[in-house]
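S.K.: sharing a sequence plus its predicted fold:
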Amino acid sequence: MNWLLVIIGAAVGAPLRYLTDRTVQMKHDTVFPWGTLVVNVTGCLVLGLLTGAASAGHASPHLQLLIGTGLCGALTTYSTFSYETLRLTEAGAAFYAVTNVILSVTAGLGAAFAGVSFAQALWT
């Protein structure tokens, strides 16, 4: 049963990642990977909310598998972040590569902490 929850979450997360990435990237005429940044930060926020809810006893293990492992696992993409950063470096866009790393790490961690804090404030 657990594997089915992960599959269902991933079946939603993967197309959501692709469609969000394409939509965001089409709105920006730049080599900077805005779409990947948006899906990764969003996934960090959702996972932070879920973690905060779980620590407060308001998210079942099944919901954690569905949303955390399945949806967020397929929505976020460390491999694409790494590839795009490497591609920017190889293309001579070192400023964009460094900016991508700094923004992704700080915004991702900030979103995760914000999600946990919001969920804890809501349920404690």
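M.R.: Looks like it came in fine.

S.K.: alpha carbons only for contacts and neighbour counts from here, please
M.R.: Will do.

S.K.: checking the residue nearest to Asn100 when sequence neighbours are not counted next. Helix, strand or coil?
M.R.: Residue nearest to Asn100 in three dimensions, not counting chain neighbours: Thr85, with 6.7 Å by Cα to Cα, 6 or more residues apart in numbering. Assigned by DSSP: H, G, I helix; E, B strand; the rest coil, the conformation of Thr85 is helix.

S.K.: same question, Gly57
M.R.: Under three-state DSSP, the three-state class of Gly57 is coil.

S.K.: verify the stated contact: the residue nearest to Asn100 with Ile102.
M.R.: No - look at Thr85 against Ile102 with Cα atoms under 8 Å: they stay out of range, at 10.9 Å.

S.K.: which one's more surrounded, those two?
M.R.: Taking neighbours as other Cα atoms under 10 Å, Thr85 and Ile102 compare with Thr85 leading, 22 against 12.

S.K.: I'd like the distance between the residue of the chain most remote from its centre and Val98.
M.R.: The centre of the chain is farthest from one residue, Gly92, which by Cα atoms, centre = their mean lies 26.5 Å away. Separation of Gly92 from Val98 (Cα to Cα, to the nearest Å) stands at 11 Å.

S.K.: next one for the comparison:
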Amino acid sequence: MIEPWLFVAICVAGGLGAALRYSVDAAITPRLGGSFPLATAVINVSGSFGLGLLVGAAASAGIPAEWLLVGGGGLMGGYTTFSTASLEAVRLAQKGRYLPAIAYVLGVVVLAVASASLGIAVGSAL
């Protein structure tokens, strides 16, 4: 059973991650327009790096698993948004923009995995 303090900490971190996601989206979308979901891609790729960084640092520095849950599951889980990325890919396809939809899906997945790998490497070196 999860400790009450840990449950609350994960919830608070998740809320902060969601607020951060909103802030990043609000900063990017008006500047670049809304025809291509670049803000969500940036959020998911940077969040993958952040989670990788946390995992790498936790492994090398012996950070307790509870704090990895708060930072990874809570903060990064609230920040990243796979469901929005999926929906945006579907919307591109529904508009007949098949090539951008495929490029978006493949690009986000490849970049997110590469970013997570880089984050783990950097975090492990800390």
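M.R.: Done, it's in. Computed from a predicted model, the values in this text were never measured in an experiment.

S.K.: sorry, back to before: what's near enough to touch the residue nearest to Asn100 of structure 1?
M.R.: By Cα atoms under 8 Å, 6 or more residues apart in numbering, the contact set of Thr85 of structure 1 is 97-98, 100-101.

S.K.: which residue lines up with Gly15 of structure 2 in structure 1?
M.R.: Gly15 of structure 2 maps onto Ala11 in structure 1 when the alignment is built from TM-score structural alignment.

S.K.: need the three-state assignment for its match.
M.R.: Following three-state DSSP, Ala11 of structure 1 is assigned to helix.

S.K.: quick one: residues contacting it.
M.R.: 70-71, 74.

S.K.: can you get me a residue count around His28 of structure 1?
M.R.: Other residues near His28 of structure 1 come to 12 when the count uses other Cα under 10 Å.

S.K.: map it onto structure 2.
M.R.: Under the alignment (TM-score structural alignment), His28 of structure 1 pairs with Leu32 of structure 2.

S.K.: then Phe118 of structure 1?
M.R.: Correspondence of Phe118 of structure 1 to structure 2, assessed by TM-score structural alignment: Val122.

S.K.: what helix or strand is that match on?
M.R.: Assigned by DSSP states H and E, Val122 of structure 2 belongs to helix 98-125.

S.K.: so what's the equivalent of Ser60 of structure 2 over in structure 1 closest to, chain neighbours aside?
M.R.: The alignment partner of Ser60 of structure 2 in structure 1, by TM-score structural alignment, is Ala56. Spatial nearest neighbour of Ala56 of structure 1, excluding adjacent residues (Cα to Cα, 6+ apart): Trp123 at 6.2 Å.

S.K.: most neighbours out of the contacts of Ala11 of structure 1, which is it?
M.R.: Ranked by the number of neighbours (other Cα under 10 Å), the contacts of Ala11 of structure 1 place Leu71 first, at 27 neighbours.

S.K.: next up, the contacts around that one.
M.R.: 6, 8-14.

S.K.: any of those residues buried? List them.
M.R.: Neighbour-count burial (16 or more other Cα atoms under 10 Å) applied to these gives 6, 9-10, 12-14.

S.K.: quick check, nearest of these to Ser60 of structure 1?
M.R.: Checking the buried ones among the contacts of Leu71 of structure 1 against Ser60 of structure 1 with Cα to Cα, the nearest one is Val6 at 13.8 Å.

S.K.: which non-adjacent residue is nearest that closest one?
M.R.: Nearest residue to Val6 of structure 1, sequence neighbours excluded (Cα to Cα, 6+ apart): Gly70, at 4.1 Å.

S.K.: since that was my last question, I'll sign off now.
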